[in-house]
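Engineer: sequence first, then the predicted structure:
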Amino acid sequence: MQQPVRIAPSILSADFAKLGEEVRAIDAAGADYVHVDVMDGHFVPNITIGPSVVEALRAHSTKVFDVHLMISPVDPYIEAFAKAGADIITVHPEAGPHVHRTLQLIRSLGKKAGLSLNPGTPAAAVEPLLDLVDLVLVMSVNPGFGGQKFIPGALDKLRTLRALIDDSGRTIDLQVDGGINRETAAQAIAAGADVLVAGTATFQGGPEAYAGNIAALRGAVTGRQS
């Protein structure tokens, strides 16, 4: 069953010179999750932050820290991000030799486990792992950079995954990330998403605009309220 819409601002689009202030600002503005994109310049063509930054930011918010690891190999870093304060740790099936074992590791550390699907990764990759995931993330852009255009094919993948999750009877977040604005948010929610990762759409206009930006995304579809 589709859950209330939750908003997960991606700090990839925040002002990196004052990340602590930015996290406090989106917390106060009504964010549900704080989405942290971790990139290694190898698995994706960009480099962002590591566990020490997550640890430093943890004191600035009690909201869910939703940490998306776009790194390979991923297994050696899971424990560090868990200790740093991640609540959800999301990995890609291509980021290690045994994704089933990776998800088991995340859960053994007391964290929620997420599985992220790139545009070229089929929805079927989730099916044998449903009993180990708390979140499925559909990438609606190729990962690596913020500000990209939404790939419409992600909507069919969301619909397929919505049916798969509902049929499983499990409570699993269905998250979408990439090119999310008010228009694409409405499309993604209609296709079954219930967590929206939004970088540019949240952080545009500066801190005074964050609450309005988040409210606009949350209310993207009439009748869907958080």
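Structural biologist: Cool, the structure landed.
Engineer: rest of the way, CA atoms for contacts and neighbours
Structural biologist: OK.
Engineer: max-length helix in the chain?
Structural biologist: helix 154-168 (DSSP state H).
Engineer: touching it from outside, list them.
Structural biologist: 1-2, 119, 122-123, 127, 130, 138-140, 171-172, 174, 187-188, 191-193 (CA atoms under 8 Å, 6 or more residues apart in numbering).
Engineer: comparison target below:
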Amino acid sequence: MPALPVRIAPSILSADFAKLGEEVRAIDAAGADWIHIDVMDGHFVPNISFGPAVMKSVRGVTTKPFDVHLMISPVDAYLDAFAEAGADCITVHYEAGPHIHRSLQHIKGLGKRAGVVLCPGTPAKMLDYLLDTVDLVLVMSVNPGFGGQHFIPSQLKKIAAVRKMIDQTGRAIDLEVDGGVDPDTARQCIDAGADALVAGTAVFRGGPDAYADNIRALRGA
């Protein structure tokens, strides 16, 4: 089981983009631990979201950590830009470049926390020679590219496998889950070993007045 308290990281992909600064302030005030930023390029995943300029524009409205998930390929050319725009943790996909270890080393060299993402079809075994480098492992419980998808139950087994691998290292590595997270699936993820949860629809539904209750419901799971 995870040794750290569960962190909630609302994904601003589900925010109202016309009021993005206000939305970030609202989820900060509502109790978010991290601000999750999904960056999509229309190539690695079938959608386009936003780049470092948009991220930088909202960096000043909160002191909460920016948890930046880069769904772009090739990813290496963009690491510096997102670090400069205010990322605290930069997470990259195993398949997003020719040398994942080099990408992670580069992120660490920028003074940022480094994370690696496992898509639903990427086995936990891919972490065998990376856990001495990473600060976070993100298990995708949907196929990346769109919000509002249904949780893939087979990923619970992977979460449990990754938790065991992390515990064997003795290192403080966050185990994050992203995709279809709601109060019901949150409990399953936590039981499997997750200690950080990304949620978009489940946090942002109902508007700003509901955000605190939505976050409490996830944390209470």
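Structural biologist: Arrived safely, thanks for sending. Only a predicted model underlies this, so the values are computations on that prediction, with no experimental measurement involved.
Engineer: superposed, what's their TM-score?
Structural biologist: Scored against TM-score structural alignment, normalised by the length of the second structure, the superposed chains reach a TM-score of 0.99; 220 aligned residues with a CA RMSD of 0.5 Å.
Engineer: what range in the second structure does the longest helix of the first structure sit on?
Structural biologist: Residues 155-169 of the second structure are matched to helix 154-168 of the first structure when aligned by TM-score structural alignment.
Engineer: which residues in the second structure form strands?
Structural biologist: Assignment of strands within the second structure using DSSP state E yields the ranges 7-10, 35-40, 66-71, 89-93, 113-118, 136-140, 174-178, 196-199.
Engineer: hey, which of these is tucked in deepest?
Structural biologist: Stretch with highest mean neighbour count among the strands of the second structure: strand 196-199 (a mean of 28; mean count of other CA atoms under 10 Å).
Engineer: which other helices and strands contact that one?
Structural biologist: With contacts defined as 3 or more CA pairs under 8 Å, 6 or more residues apart in numbering; DSSP states H and E, the packing partners of strand 196-199 of the second structure are strand 7-10, strand 174-178.
Engineer: what about the helices in the second structure?
Structural biologist: 20-29, 52-59, 79-84, 100-109, 155-169, 183-192, 201-204, 208-220.
Engineer: average gap between the fifth one and the first structure?
Structural biologist: Once superposed with the first structure, the aligned residues differ from helix 155-169 of the second structure by a mean of 0.4 Å; criterion: mean CA distance after the TM-score superposition for the first structure.
Engineer: same thing with the fourth one?
Structural biologist: In this overlay with the first structure, the average offset of helix 100-109 of the second structure from its partner residues is 0.2 Å by mean CA distance after the TM-score superposition for the first structure.
Engineer: I'd assumed Asp38 was in contact with Phe66 of the second structure.
Structural biologist: No: the pair Phe66 of the second structure / Asp38 is not scored as a contact, 10.5 Å apart, by CA atoms under 8 Å.
Engineer: circling back: how distant is the match of helix 154-168 of the first structure from the center of its chain?
Structural biologist: 17 Å (CA atoms, centre = their mean, to the nearest Å).
Engineer: next one: stretch 83-96 of the second structure
Structural biologist: The answer for stretch 83-96 of the second structure is 10 Å, by CA atoms, centre = their mean.
Engineer: please apply the same query to stretch 213-221 of the first structure.
Structural biologist: That offset, for stretch 213-221 of the first structure, works out to 17 Å (CA atoms, centre = their mean).
Engineer: name the residues of it that are buried.
Structural biologist: Buried residues in stretch 213-221 of the first structure, counted by 16 or more other CA atoms under 10 Å: 213-221.
Engineer: could you dump the residues you listed to CSV with distance to His100 of the first structure?
Structural biologist: Formatted as CSV, these follow (distance: CA to CA, whole Å):
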residue, distance to His100 of the first structure
Asn213, 37
Ile214, 34
Ala215, 36
Ala216, 37
Leu217, 33
Arg218, 33
Gly219, 36
Ala220, 35
Val221, 35
